[in-house]
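Asks: Just to be clear, the model below is a prediction. Sequence and coordinates:
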Amino acid sequence: MTQKLNNTVLSSLPARIGRPRYDRAQLTAGILHIGVGNFHRAHQAVYLDNLFQLGEGLDWAIVGAGLKPYDEVMRARLADQDWLTTIVELEPEGLNARICGAMIDFVEVDPAVLIARLTDPAIRIVSLTITEGGYFVDPNTGGFDAGHPEILADLHDPANPRTVFGILVAALLKRRDIGLAPFTVMSCDNLPENGHVTEQAVVGFAEALSAETSAWIKGNVAFPSGMVDCITPATGDRERSLVTETFDLEDAAPVVCEPFRQWVLEDKFPSGRPPLEKVGVEFVEDVAPYELMKLRILNGGHAAIAYPAALLGHYFVHDAMNDPLIRNYLRKLEEEEVIPTVPPIQGVSFQSYLETVMTRFSNPAVGDTIPRLCFDGSNRQPKFILPTIQERLDKEQSVDGLALETALWCRYCLGEDETGHQIELQDGNSVLLKNWAVSVFKQGEEPFEMPDLFGPLGKDARFLGAFAEAVSQIAAIGVADTLQNYIEGGSGNARPERRIPAG
């Protein structure tokens, strides 16, 4: 019989569903988290739940918060089930379910109520998952966008802020004025140097108020960076039905995710922190090497398989990984050109990390899609691929495989696969990219213009030569044979330059 998730059913759940072994009534708040989405509940909340299962850190339970209409929807769903969440881990061999009880409250979606809760002495960490676009980064300078209309509105009325950063500054100042130590601000968003980006936003807002406010925050508030990782698809009717039909449990907001999760954190918590090292969190002095490892090996790996897989007609990532051409191309590219650019990390085997990444990509239960990996290439390539190319060129090293990845992206931007089926480019620069692809593959223009997003690489003769060679092969013999040639080729052997054939 299907049971509705709440505290009263925990003791009667089937044995195959994990549940809190601790007394939730003994939990007290320590962390306020803004942005209670799927990733937070599959990642940070699970680590804390694991800690509570050990009977430790019970004063670090989560209080949820948010400022958007969808946060109000989430709050209502979770309130009706005592803030519990069903976590379904998508193991290749089958589904595992557990009930996560790490959250004990969720603040009303009201800035004034949120500021009041942030002055609670028990709240020592404020964590964030507000998406990469929520940090008000100026696209031209990379700094804080103090001229954004939402920020300007808060600066005009700082006593009644409505943005996350206006609220954080207001709460920090209230704590200072009543003699409370500041909380630590910890981003859990999946972006490089997330601690620096968060500090930039908080300090940038404070600086727009006054130099004194900015100086106090700089001197007193910690912003640790962290590398987070766990593939977590969106929840819809399919996922809710899966929980009901598989586990006889009615959950209005379940989470499905892969069984893998990783969290590497800078150990900068002056107001204290839970002992998460006991449940697998890695605390380090500098998280940047771990971020670079993930950025180049995992995110770069996603980019590498995306475009050849799409051109060869694959839809699911696990199907692409079952194609020897895609799998062997990825392995050769990673081992010969990508991994050598990642600085060594003591105690970390990049080869083992790569094997884990490939296993994760191959998990059919996750159901990750090639169109998702292809999305927004003009934003992803400059982050995940182009810096690796530049570093290898700076060291006078071959970029044959990486140039091939770029050429495959260009071929994808033509908007059709190898069989002529249309591909819709999901990219803010789709017109620019389509024109670029046409000039390279259809019109045979030489010299061809590379888009501005390539920066100095767009005029580097060594890169352009390798790119032109890859384009020439794709145009002449197709994607599959080009991949096979690369796989069978020697490591780092430069091929003779070829002109792009005229259309």
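Replies: Yes, it's here.
Asks: CA atoms for contacts and neighbours, from now on please.
Replies: Fine.
Asks: so how far is the first residue of stretch 104-123 from its last?
Replies: 13 Å (Cα to Cα, to the nearest Å).
Asks: and the gap between the spatially closest residue to residue 55 that is not a sequence neighbour and residue 276?
Replies: Once flanking residues are discounted, residue 55 sits nearest to residue 22: 6.6 Å by Cα to Cα, 6 or more residues apart in numbering. Residue 22 is 17 Å from residue 276, where distance means Cα to Cα.
Asks: Comparison target, given below:
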Amino acid sequence: MQQHTEALVTRLNQQSLAQLPSHVDVPNYDRSSLKAGIVHIGVGGFHRAHQAFYINELLKKPGYERWGICGVGLLEDNRRLRDTLKKQDHLYTLTVRHPNGKIDNKVIGSMIDFLFAPDEKQAVINKLAHRDTHIVSLTITEGGYNFNPATGEFDYSNPDIIHDINNPTDPITAFGYITAALKLRKEQGLDAFTVQSCDNIQHNGNVTRKMLLAFAVEQDKALSEWIEANVTFPNAMVDRITPVSKKSDIDYVIDTYGVSDEWPITCESFAQWVIEDAFCCGRPDWDIVGAQFVLDVTPYETMKIRLLNAGHSVLGLLGSLHGYSTIDETISDPIFAEYLRAFMDKEVTPNLEQLEGIDLKLYKDTLIERFANLNIKDNLSRICSESAAKLPKFLIPTINENLLQGRDVSLATLVIAAWCFYSDKGTDEQGNKLDVIDAMQSELHEAAAKTAINELAFLSLTSVFGSLNEQSEFATYYKNDVEALYAPARKIKALMKNVLEPRGN
């Protein structure tokens, strides 16, 4: 990589677009004519590679000028992003890396403004309440929805939620801002806007509706009734692998574009967005740029979560114990590839519906290809992070359904046993320390550390595992797996090979 002197490199902005190489796809529309029909809360890498990308493609067609995006950052961590985007006229680069090595270089222009809520609370409320705003969309991560993972109910004990309920004009949380804006729209006689979750949460629209109404009823019962009657919350399934931006991404943009982008985004070429067509205040025609509108998103969500997200966890936990660091490195090992495919074919597929327009075999083939993309380098530490929130949705339902139907669960069981060792020891099989990231890290470690005296101790976390420890077939497999994992000479690949052979033969 050649070295660059920052002072000599032109910054990416509206003016510098004209000097970009011809192979870079730049906005060919008049950004000055755009209105922010969408206000998006939580401008992370995924949003910029997914929803903002779809809008960028739509804006290339005439007649969609009202669907620009105004970003909103709620957290202090968003201050640097605000400053970066402002310097770049809210432009950023998107490097789309195909599995075959091809690279598409794009500049995304769909974001036209960004508000940093801690410094301009009323401006954010006013923007949300503005008559031009038709959709308020969210990527606030699972934690931003403020539900108890064990019960699925709204968590009223959160200090920020307590503050927002008691201080409607001084919000901190997404729910506080959205409710304040809807109150203004109601008072001004404006239509309600659609609240659209773009987070990787099953039934994300239903979850958003339930949580917002739980919040609003405590603050203003009449307003909550108006929201219930007027606001829609479409469910959606979203998919595009988007690793965390790295310095090498910044260097790549300088070398390839000839300009400096302080916060570029890299993503895979695959993108999918299946959306329930339930919008109360108009919507963009996302379907003409590759999205899919359906009556019921549920089976699409189930397919994606049980195959892609669970598949990520299978590779992440097993690969981490072996000593691998990225998804592509892990899936390139034939044993891991065979194990993942067996898991998808034998334990997941029997529980899935056949969906119109979806070739399930091709979908699984594509997943393997996506995971093997050498250009993405998705870190296993990211994949394994917050497993306590992920696995009860991604993996454990498949185990429970197979147990109910009398089907095999041995492939998934080894993954749970590997998670126990991962949470307990926090090292790979060479003794190297793993970067364990989880809000429940202390509880997971405490339970897993008791495995030596009680092989089922890890499963005692019923908020995560439910009644799995009472399922005799699962418990038998699990005990054998943890015993093998905790053996001094254990090797994860040998255990995987053993599981791939039918047990009991």
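Replies: That came through, no problem. Computed from a predicted structure; not experimentally measured.
Asks: Can you pull the TM-score for these?
Replies: Put the two chains on top of each other and the TM-score (TM-score structural alignment, normalised by the length of structure 1) is 0.91; 490 aligned residues with a Cα RMSD of 2.3 Å.
Asks: show me the contacts for the residue positioned nearest the centre of structure 2.
Replies: Nearest to the mean C-alpha position of structure 2, by Cα atoms, centre = their mean, lies residue 200 at 4.4 Å. Residue 200 of structure 2 makes contact with 141, 142, 237, 238, 239, according to Cα atoms under 8 Å, 6 or more residues apart in numbering.
Asks: Now list the buried members of those.
Replies: By neighbour count, with 16 or more other Cα atoms under 10 Å, the contacts of residue 200 of structure 2 hold 142, 237, 238, 239 as buried.
Asks: Could you list the residues in contact with stretch 449-466 of structure 2?
Replies: Taking Cα under 8 Å, 6+ apart as the rule, stretch 449-466 of structure 2 contacts 149-150, 388-389, 391-392, 396, 420, 424-425, 444, 447-448, 468-469, 475, 478-479, 482-483.
Asks: likewise stretch 363-379 of structure 2?
Replies: Counting by Cα under 8 Å, 6+ apart, 97-101, 242-243, 266-268, 270, 307-308, 325-329, 331-332, 337, 341, 344 sit against stretch 363-379 of structure 2.
Asks: where in structure 1 is the aligned partner of it, by residue range?
Replies: Mapping stretch 363-379 of structure 2 onto structure 1 (TM-score structural alignment) gives residues 353-369.
Asks: One more: stretch 74-94 of structure 2?
Replies: The aligned range for stretch 74-94 of structure 2 is 67-87, by TM-score structural alignment.
Asks: And the matching stretch, what's buried?
Replies: Residues of stretch 67-87 of structure 1 classed as buried: 67, 71-72, 74-75, 77-78, 81-87 (neighbour count, 16+ other Cα under 10 Å).
Asks: Likewise for stretch 66-75 of structure 2?
Replies: 66, 67, 68, 69, 70, 71, 72, 73, 74.
Asks: for stretch 308-320 of structure 2, same thing?
Replies: Neighbour-count burial for stretch 308-320 of structure 2, with 16+ other Cα under 10 Å as criterion, is recorded at 308-320.
Asks: sorry, back to before: filter the contacts of stretch 449-466 of structure 2 down to the ones in helices?
Replies: Counting by DSSP state H, the contacts of stretch 449-466 of structure 2 place 388-389, 391-392, 396, 420, 424-425, 444, 447-448, 475, 478-479, 482-483 in helices.
Asks: Buried ones among those residues?
Replies: By 16+ other Cα under 10 Å, those give 388-389, 391-392, 396, 420, 424, 444, 447-448, 475, 478-479, 482 as buried.
Asks: Next, the contact list for residue 151 of structure 1, please.
Replies: 163, 166, 205 are the contacts of residue 151 of structure 1 under Cα under 8 Å, 6+ apart.
Asks: what's the closest of the residues you listed to residue 484 of structure 1?
Replies: Nearest to residue 484 of structure 1, judged by Cα to Cα, of these is residue 163 at 51.4 Å.
Asks: For the counterpart of the closest one in structure 2, the count of nearby residues, please.
Replies: Using TM-score structural alignment, the equivalent of residue 163 of structure 1 in structure 2 is residue 173. By other Cα atoms under 10 Å, the residues close to residue 173 of structure 2 number 19.
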